[in-house]
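[1] dropping a prediction and its sequence here:
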Amino acid sequence: MTGWDARADLVVVGSGVAGLSAALDAVAAGLRTVVVTKDGIGEGSTRWAQGGIAVVLGDIAGDSLDSHVADTLAAGGGLSDPVAVGTVVRGGPGALRRLRERGALFDGRDARLDRTREGGHSAFRVVHAGGDATGAEIERALVAAARSAQLTVLDGHVAVDALRDVTGRVTGLSVLDAEGRPGVLHAPAVLLATGGYGGLYASTTNPPTATGDGVALALRAGATASDLEFVQFHPTVLYTGPAQGRRPLVTEAVRGEGAVLRDRTGVAFMAGVHPRADLAPRDVVAAAITRRMAETGADCVHLDATGLDGFAARFPTVYASCRAAGIDPATDPIPVTPAAHYACGGIVADVDARTGVPGLYAAGEVARTGLHGANRLASNSLLEGLVAGERAVRAVLADRAFAGPGIVGRAAEPAPALPVADRSVVQRAMTRYAGIGRDATGLASASDAVEAATVTAVPLDRTGVEDAALTLLAQAVLAAAGTRRETRGCHVRTDFPERDDVHQRASLPVRMDASGRPVVVADALVGAA
């Protein structure tokens, strides 16, 4: 591999809330830091987040940090790590304060921020900005802070592979620019903050950047992934007919303010599904909507917000999307369906973002810390990104001090040939057979379809890197989904509709085998309790 090279103390891949929070802290700590991002600095998933940040600030009667922990554990379907949950939840108030110090403006007065409630929460604890534009405001503030700090950003570049020395320690990152020209960033620490893999599915709330690059890169570097089968589908995405790519989200906060889901006949069907009805956890609501559409033969259900006052002012983003589709939420129920939204699993990392590969860190949606388990609690994602970004930099600094002098980087080797399938084939197979409601026959059909479309090729540009990542993620998700023979959280098996806490209350580690295929670690569920 030929091309340019440069040196840094830390390379951050991704420019969402976790990546930019970490990069800003790293620069403040004196680390030479480079942010690598495929598009512009503000084009990641963070900007599309609507609902807000779940955080307990101590000013809501009856709410507490312990309640937030309990709600998170309840939503996680028995697979959340209580230590990770407690660490992130208790780190929230301080992380929010530092975000506000960086210029983020939230709704309400300084002394008392406005709060809303979302599915799975027992209290009004979600702070928001611009009504339903929280992610956009966070991204605005962090981008402005990055420019003020003169943070080095390498935009228009896709990360290809982590470079490692003979001991397996990370020594840098290989990248390709928009023209496919290679480059190398030598660094003793690489932080992946690349988001999830909503691009596996035909319809998603994610931007086009969410193609699983970070998880694929980490697996190829020898890291372990876990909980990959738990893909959260947001229950309410604006339905305007069959669609491909990113779809407009209808934030869960609309239901938190009193909107009700109804089927095509007007029946409010969530009342008999869960004690919290329309504010049940997302996995419950998304599955209920899918069942109701199948039962009634409808392409969508409807979110009735006609009884809400001031909809346009409270939810300007949703209102604009509805009006563009010819819908007036004040008089018309909003047509909605579920769509791929969030990866609850990812690279196995601790709460300080350390993975099993020395020098490789992972924070935010790309990581599996044990916070989310089998289903993410609403508005815990922005919270995790803020807390994880800060903790990651502290870990990098601690590991740097322990390791002593910086590691000498080595030149990158020629890019390897990787399995690559046509993206449209992958998306069709995953959408049809690995969405909400899976069975052994369908999962096998999806695997066969991906396998039949796979060739071996050297990725030469961003599209090639993304297609290779999506192919690897499809194989990994299908392997995990086929192994977990139960229904738990976001993973709904129609041939195994019951939850099995006796044998399957455990996460499934996924690693690359000697042939370069992702496999579930043998006997991962044996003896699990």
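    Yep, it's here. Numbering: from 1, shown residues only.
[2] C-alpha only now, for contacts and for neighbours.
    OK.
[3] what's stretch 449-467 in contact with?
    Residues outside stretch 449-467 that contact it (C-alpha atoms under 8 Å, 6 or more residues apart in numbering) are 38, 157-158, 160, 176-180, 211-213, 415-423, 425-426, 429, 468, 471, 474-475.
[4] select only the buried ones of the residues you listed in ChimeraX?
    Applying 16 or more other C-alpha atoms under 10 Å to those, the buried members can be selected in ChimeraX as follows:
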select :38,157,158,160,176,177,180,211,212,213,418,419,420,421,422,423,425,426,429,468,471,474,475
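[5] which residue is the nearest non-sequential neighbour of the residue nearest to the spatial centre of the chain?
    Closest to where the C-alpha atoms of the chain average out (C-alpha atoms, centre = their mean) is E365, at 3.5 Å. Closest residue to E365 apart from its sequence neighbours, by C-alpha to C-alpha, 6 or more residues apart in numbering: G195 at 4.7 Å.
[6] do the same with R169
    Using C-alpha to C-alpha, 6+ apart, the nearest residue to R169 is P358, at 4.9 Å.
[7] picking up where we left off before, which of the contacts of stretch 449-467 fall in helices?
    Taking DSSP state H, the ones among those that sit in helices are D213, R423, V425, V426, A429, A468, T471, A474, Q475.
[8] mind listing residues that contact the lengthiest helix in the chain?
    Longest helix in the chain by number of residues (criterion: DSSP H): helix 380-403. With contact meaning C-alpha under 8 Å, 6+ apart, helix 380-403 is reached by 17-23, 25-26, 46, 52-55, 88-89, 91-92, 95-96, 99, 135, 189, 191, 351-354, 361-365, 406.
[9] among those, which are in helices?
    Cross-referencing these against helices under DSSP H gives 17-23, 25-26, 88-89, 91-92, 95-96, 99, 135.
[10] out of those, which are buried?
    Neighbour counting with 16+ other C-alpha under 10 Å marks 17-23, 25-26, 88-89, 91-92, 95-96, 99, 135 as buried within the ones in helices among the contacts of helix 380-403.
[11] want to compare, so here's the second one:
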Amino acid sequence: MNVIVVGSGIAGLTAALHAREAGHSVTVVTKGAIGDGCTGYAQGGVAGIYGAGDSAGQHAADTIDAGAGLSDVSAVEVLVREGATRIAELIARGVAFDRSPSGELLLGREAAHRHARIVHAGGDATGAAIAQALVAAVRSADVTVVEEAFLADVIVEEGSARGIRVVVDGVVSDLSADAVILATGGAGHLYAHTTNPVGATGDGVAAALRVGAAVADLEFVQFHPTILAEGPAFLVSEAVRGEGATLLDAAGRRFVFGSHPDGELAPRDVVARAIARQAARQGSPVRLDATMIGRPRLAHRFPTIDRVTRERGLDWSSEPIPVTPAAHYLMGGVVTDLDGRTSIPGLFAVGEVARTGVHGANRLASNSLLEGAVFGARAAAALDSPWQYLPVAAREERGNGLLRGEGPFADDADTHVVAFSRAALQRMMWDHVGLLRSEDALRRAVATARRWLAAVPDPTTVAQREDANLLLLAEATASAALARTESIGAHFREPVAAALLETV
């Protein structure tokens, strides 16, 4: 079988390696250089190794709790059941996870995990270690790699995916395939502030939408609580709080306990909203205090963060550092079954582009790399199986979601709409479809996005195609958020949402 994998993070490269090892002809098509993308930026690690008193069942329970009860149990069970095997596979492919002097894997803990069960590499450079190992494995395998290739569209013929349309050096061409595996990552650049690299413009979800694939849970966008508020966006791992760091207001008081009994180790959505509210009240960023961890431990456990903070003139071993939330991860995406199949025969989706059902309304820390590895391998294993798309717990059964083409129209009496630009879209999404939302703001966002969609000409350049993808996703995300009237997980609605965040 001729298989095209679009994307080269942990999900895409895992799928490519498994497909090739199963005897398929595999081509990896990637937007930048192979290994670029979010995987290499991941700091915390991979959840799934259980010590004394821990178990896969407890990991599953933590995942479902963090997902506000909207995670699909069958998908979570697959994740935790197959996680240890995929971690062992990463080790076999050359990922040097950190170990104790006696050779045991060191396990870290992050928010909403009841136990330390997260393996990490290079202290806080887990994603980079994984990307390096998987890229080397693909380079040494008989896999064709096409770099600097932009996904323009999925080609569908007679109802099935038959390849992709790409742009390389300004030239549009078609690549045929018997199966296409989307592994294009998320869409952090919908927002004015994000942890994602520049290529995260939602290209895979947008391409799937254009061919009519089912999507869901787009309203659930995770904002990482702690991004360094000095210089360009730089993530300060949740594992720092797992090691004991605390969040302080301007008076030096811990404030997150006012929002959740677990304080700094509450689920990400809770911590991020608490930070946003506190920063708005005091008119300045909150501070992350890691001084109690000590200089030697900080430098050893978090060498990347330690280096970057010092490069920016901050000594986090002696004083708290300013932090702020930023868009981080898309829990929704292209709806799949437990083997990565989408509603379009021949089209698979794995990793952040997919909505597997694992994350529900809020992703548990360090489950994303695990999900990419587990479901990337499963998609490859399903290539030879008859097509049977059985999505886990379709969104309509939960009553308040959006599949393509559904949801209320948002009329807006305000006739003034700013001209479309990526910056204008990102600002609109941050203000109106961000951490804190309101019905009025969501209606304005949907109306604005639809007016832009009606007015923007067809794209020709790659940058214009990225903008078109972001605009399509902005409308779908805002519509999904408007359709879900209750607050749950990362989707939180309150009357003063937009006004509150303007000061963050």
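    Yep, it's here. If you're wondering where the values come from, they're calculated on a predicted model, not measured in any experiment.
[12] state the helix or strand in which V271 of the second structure lies.
    In this assignment (DSSP states H and E), V271 of the second structure forms part of helix 268-282.
[13] same thing with L442 of the second structure?
    Taking DSSP H and E as the definition, L442 of the second structure sits inside helix 439-455.
[14] starting at the chain centroid, how far to that helix?
    Mean-position distance between helix 439-455 of the second structure and its chain equals 24 Å (C-alpha atoms, centre = their mean, to the nearest Å).
[15] then stretch 38-46 of the second structure?
    That offset, for stretch 38-46 of the second structure, works out to 11 Å (C-alpha atoms, centre = their mean).
[16] whereabouts in the first structure does that stretch align?
    Using TM-score structural alignment, stretch 38-46 of the second structure corresponds to residues 45-53 of the first structure.
[17] in the second structure, what residues pair with the lengthiest strand in the first structure?
    Counting residues, the longest strand found in the first structure (DSSP state E) is strand 334-343. Using TM-score structural alignment, strand 334-343 of the first structure lines up with residues 321-330 of the second structure.
[18] mean per-residue distance, the matching stretch to the first structure?
    Here stretch 321-330 of the second structure, set against the first structure after superposition, deviates by a mean of 0.4 Å using mean C-alpha distance after the TM-score superposition for the first structure.
[19] buried sites along that stretch?
    By neighbour count on 16+ other C-alpha under 10 Å, the buried set for stretch 321-330 of the second structure is I321, P322, V323, T324, P325, A326, A327, H328, Y329, L330.
[20] go ahead and confirm the fourth one touches R277.
    Meaning T324 of the second structure. No: taking C-alpha atoms under 8 Å as the definition, T324 of the second structure is not a contact partner of R277, at 10.7 Å.
[21] how about the nearest residue to the aligned partner of I138 of the first structure in the second structure, chain neighbours excluded?
    Here I138 of the first structure is matched to I130 in the second structure, going by TM-score structural alignment. Nearest residue to I130 of the second structure, sequence neighbours excluded (C-alpha to C-alpha, 6+ apart): V95, at 5.7 Å.
[22] can I assume the one you found sits in a strand?
    No: under the criterion used here (DSSP: H, G, I helix; E, B strand; the rest coil), V95 of the second structure is coil, not part of a strand.
[23] can you tell me how far the counterpart of it in the first structure is from G16 of the first structure?
    For V95 of the second structure, the aligned position in the first structure is A104, judged by TM-score structural alignment. Separation of A104 of the first structure from G16 of the first structure (C-alpha to C-alpha, to the nearest Å) stands at 14 Å.
[24] so which of those two has more stuff around it?
    A count of neighbours by other C-alpha atoms under 10 Å puts G16 above the other of A104 of the first structure and G16, at 30 against 21.
[25] the more buried one matches what in the second structure?
    G16 of the first structure maps onto G9 in the second structure, by TM-score structural alignment.
[26] return the distance of that match relative to T85 of the second structure.
    19 Å.
[27] same thing with A497 of the second structure?
    43 Å.
[28] which of those two has more neighbours?
    Using other C-alpha under 10 Å as the criterion, A497 of the second structure and T85 rank with A497 on top: 22 against 15.
[29] please enumerate the helices of the stretch 101-250 of the first structure.
    Under the criterion DSSP state H, counting those that start in this stretch, the stretch 101-250 of the first structure contains helices at 134-148, 213-220.
[30] who wins for proximity to A305 of the first structure among these?
    Of all the helices of the stretch 101-250 of the first structure, helix 134-148 sits nearest to A305 of the first structure, with 20.5 Å by C-alpha to C-alpha.
[31] what's the mean distance for the closest one versus the second structure?
    With mean C-alpha distance after the TM-score superposition for the first structure, helix 134-148 of the first structure departs from the second structure by a mean of 0.5 Å once superposed.
[32] what residue of the first structure takes the place of P261 of the second structure?
    So, by TM-score structural alignment, P261 of the second structure is matched to P275.
[33] give me the residues contacting stretch 122-130 of the second structure.
    By C-alpha under 8 Å, 6+ apart, stretch 122-130 of the second structure touches 10, 39-45, 90, 95-98, 120-121, 237, 300-305.
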